[in-house]
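J.: what follows is a protein structure lacking sequence information:
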């Protein structure tokens, strides 16, 4: 995974969980789930055994899938990626872009995990985690998820700053599907730590990241808009669309552009924004309209 590094060598990224902690968390989850399965199966099968062997076998298979597959999926969905074992060891399952998982992510993890963990005694999951640089098993690869450490010996990140109210809905018509997950993750991490960074470093990193996101979106940023505000507006718009898909709701109509952009001046910026169509991205590349320029 690509990571942004500040001038003080501070990495803005999530800390992937290692195999030992994931294994111990899995052991706790398996003890609870298998113990519950054995207890429920003894009680339930004893009541349906009088109905015939075929009925008892059908109930046994349904109970196996319900408890060993359905329960972990339900727990991860309702707890946003924190099972009992992960809660004990301070772990959480998140999306590849750092956001909370949904039902479809937990479903893929649970379905693949039944094969690579239960049917193979965890050997496939162990090999996949050792091969992956981020410790991801096959369920994480197919589900687009990552198990990270929540308990870190650092200051907690600040919440994402909200976008300015006068641009609400301005990016509602943009196509954000072409922005890769690594850029969303970097944007979330950077916006959450802007208050902890030097203003010059924050401007430089925001400008570089905003240029990369702008290249994926294909639409230049509004004239005079600071790069951090541009990133915050796009992240908020993406979160709004995800919430609308899950919970429903009327679409947000784009707001008309203001007559004069009321962006507050950046007092401590080490450089000034270069006018559009005058910013070369890299040596040998054509200038890009509406971009931001980091300090040299």
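T.: Happy to help now that I have it. All of these numbers come straight from a predicted model, not from anything done at the bench. Numbering: from 1, shown residues only.

J.: for the rest of this, base every contact and every neighbour count on C-alpha atoms.
T.: OK.

J.: neighbours of the residue lying closest to residue 187 once chain neighbours are set aside, how many?
T.: Excluding the flanking residues, the one nearest residue 187 by Cα to Cα, 6 or more residues apart in numbering is residue 231, at 6.6 Å. The number of residues packed near residue 231 is 25, by other Cα atoms under 10 Å.

J.: which ones are touching residue 231?
T.: With contacts defined as Cα atoms under 8 Å, 6 or more residues apart in numbering, residue 231 is in contact with 187, 191, 206, 210.

J.: do I have it right that the second one meets residue 228?
T.: Yes - Residue 191 is in contact with residue 228 according to Cα atoms under 8 Å; the separation is 7.2 Å.

J.: quick check: the gap between the residue sitting furthest away from the middle of the chain and residue 106.
T.: Here the centre of the chain is the reference, and by Cα atoms, centre = their mean the most remote residue is residue 50, at 49.5 Å. Residue 50 sits 36 Å away from residue 106, going by Cα to Cα, to the nearest Å.

J.: packing partners of the longest helix seen in the chain?
T.: Looking across the chain with DSSP state H, the single longest helix is helix 19-48. Packing partners of helix 19-48 (3 or more Cα pairs under 8 Å, 6 or more residues apart in numbering; DSSP states H and E): helix 53-65, helix 84-89, helix 123-131.

J.: what sits closest to the residue nearest the centre of the chain if chain neighbours are left out?
T.: In the chain, the residue lying closest to the centroid (Cα atoms, centre = their mean) is residue 98, at 2.3 Å. In space, and not counting its chain neighbours, residue 98 is closest to residue 185: 5.4 Å by Cα to Cα, 6+ apart.

J.: go ahead and confirm the one you found touches residue 96.
T.: Yes - the criterion here is Cα under 8 Å, and residue 185 meets it with residue 96 at 7.5 Å.

J.: and residue 209, what does it touch?
T.: Counted by Cα under 8 Å, 6+ apart, residue 209 has contacts 183, 186-187.

J.: return the subset of those lying in helices.
T.: Using DSSP H, the members of those that fall within helices are 183, 186-187.

J.: of the residues you listed, closest to residue 87?
T.: residue 186 (25.1 Å; Cα to Cα).

J.: for the closest one, give me its contacts.
T.: 3-4, 12-13, 97, 209.

J.: included below, for side-by-side comparison, is a second structure:
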């Protein structure tokens, strides 16, 4: 287990990806990259068929290898915020060490370091020139595997340089579903409570927990929900119905806060120009 820090310094415990699952994701991505490489190579050979320049074709092949090896993970992880095809298939995602989404600069740093450090591409080139393919098979990826096993967060060299880590999106409890709406009595309480006084950072933390609760260990999720409710209770009054679970408390408060913010934004956008509309008496914050 390892810690991720979100809004208000609250820590989430997420499971780092295991070496076996990362290897499976890499293998699937390698198959996809091989297919892309084959297509580009076929096109380049067809275009240079009449030139008869073997050196130029070899140079083009090297360029295609580098572009596919670096471009594929950068493009796929940037578009999907941390999920290549292989990672999506085995339920993994790349995130920043602070729990935020992966961006282009992180994906680029991971791809470059993965090629030249984790996979040891310079060694691959030297061994390929010496026709020592068996030695390369034994050594390729060894630096990255050693770094991943040695790191508490399971970070390879590329992750350490990019400030990222790979976590499991799926747990033995499954991906889960969207939270159920609160019970009518709870919704009625939230509608009259002072949910507008809760700091925005705490609301964001609650929404993050609700959206990612099925990625967490049950014990960690319960402890975090209890801690958030304790902080919310300093701003929310009156007290909730007796026996309300912490998770349902967060759903009710954050949902009511969203409803009010959406209503305020809609009212602001539809306010006519002219005399001020009469205020609604008895409206709570």
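T.: Cool, the structure landed. All figures in this text were calculated on a predicted structure; none of them were measured in a lab.

J.: returning to what we had before: what sits against the residue farthest from the centre of the first structure?
T.: Per Cα under 8 Å, 6+ apart, neighbours of residue 50 of the first structure: none.

J.: part of a strand, is it?
T.: No - using DSSP: H, G, I helix; E, B strand; the rest coil, the assignment for residue 50 of the first structure is helix, not a strand.

J.: which stretches of the first structure form strands?
T.: In the first structure, the segments counted as strands under DSSP state E are 4-5, 11-12, 91-95, 145-149.

J.: how big's the offset between the last one and the second structure?
T.: Pointing back at strand 145-149 of the first structure there. Compared with the second structure after the fit, strand 145-149 of the first structure shows a mean deviation of 1.1 Å (mean Cα distance after the TM-score superposition for the first structure).

J.: try the third one
T.: Between strand 91-95 of the first structure and the aligned residues of the second structure, the post-superposition mean distance stands at 1.3 Å (mean Cα distance after the TM-score superposition for the first structure).

J.: residues in the second structure aligned with that strand?
T.: Across the second structure, the stretch matching strand 91-95 of the first structure (TM-score structural alignment) is residues 92-96.

J.: over to the last one?
T.: Strand 145-149 of the first structure lines up with residues 164-168 of the second structure when matched by TM-score structural alignment.

J.: distance from the chain centre to the matching stretch, please.
T.: Put simply, stretch 164-168 of the second structure sits 8 Å off its chain's centre (Cα atoms, centre = their mean, to the nearest Å).

J.: again, but for stretch 146-162 of the first structure
T.: Counting by Cα atoms, centre = their mean, stretch 146-162 of the first structure comes out at 12 Å from the chain centroid.

J.: got the contact list for that stretch?
T.: 14-17, 90-96, 134-136, 140, 188, 191-193, 195, 232-233, 236.

J.: filter those down to the buried ones, ChimeraX style.
T.: A single ChimeraX command is used to select the members of these judged buried by 16 or more other Cα atoms under 10 Å:
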select :14,15,16,17,90,91,92,93,94,95,96,134,135,136,140,188,191,192,193,232,233,236
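
J.: need the helices for the stretch 101-250 of the first structure, in chain order.
T.: All helices of the stretch 101-250 of the first structure, identified by DSSP state H, counting those that start in this stretch, fall at 103-113, 123-131, 138-143, 181-192, 199-217, 227-247.

J.: what would these look like in CSV with distance to residue 23 of the first structure?
T.: As requested, the helices of the stretch 101-250 of the first structure are exported to CSV (distance: least, Cα to Cα, whole Å):
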stretch, distance to residue 23 of the first structure
helix 103-113, 13
helix 123-131, 9
helix 138-143, 15
helix 181-192, 26
helix 199-217, 35
helix 227-247, 32
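
J.: figure out which of these is closest to residue 171 of the first structure.
T.: helix 227-247 (6.9 Å).

J.: is residue 72 of the second structure in contact with residue 34, as I believe?
T.: No - using Cα under 8 Å, residue 72 of the second structure is not in contact with residue 34; the gap is 10.7 Å.

J.: more neighbours, the two?
T.: residue 72 (20 against 15).

J.: what's the neighbour count on the nearest residue to the more buried one once chain neighbours are set aside?
T.: Distances taken as Cα to Cα, 6+ apart place residue 33 nearest to residue 72 of the second structure, at 7.1 Å, with adjacent residues excluded. Residue 33 of the second structure has 18 neighbours, counted by other Cα under 10 Å.

J.: just the one 10 residues further on next, same as before
T.: By other Cα under 10 Å, the residues close to residue 43 of the second structure number 12.

J.: which ones are touching it?
T.: Neighbours of residue 43 of the second structure in contact, by Cα under 8 Å, 6+ apart: none.

J.: re the thing from before, show me the contacts for the residue nearest to residue 72 of the second structure.
T.: By Cα under 8 Å, 6+ apart, residue 33 of the second structure lies in contact with 68-69, 72.

J.: a markdown table for those residues, including distance to residue 119 of the second structure?
T.: Formatted as a markdown table, the contacts of residue 33 of the second structure follow (distance: Cα to Cα, whole Å):
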| residue | distance to residue 119 of the second structure |
| --- | --- |
| 68 | 15 |
| 69 | 11 |
| 72 | 16 |
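
J.: among these, which one lies nearest to residue 145 of the second structure?
T.: Distances from residue 145 of the second structure to the contacts of residue 33 of the second structure, taken by Cα to Cα, are shortest for residue 69, at 18.1 Å.

J.: what is the end-to-end distance of stretch 187-204 of the first structure?
T.: Stretch 187-204 of the first structure has an end-to-end distance of 13 Å (Cα to Cα).

J.: that stretch: which residues count as buried?
T.: Burial within stretch 187-204 of the first structure, assessed by neighbour count using 16+ other Cα under 10 Å, is assigned to 187-194, 199-204.
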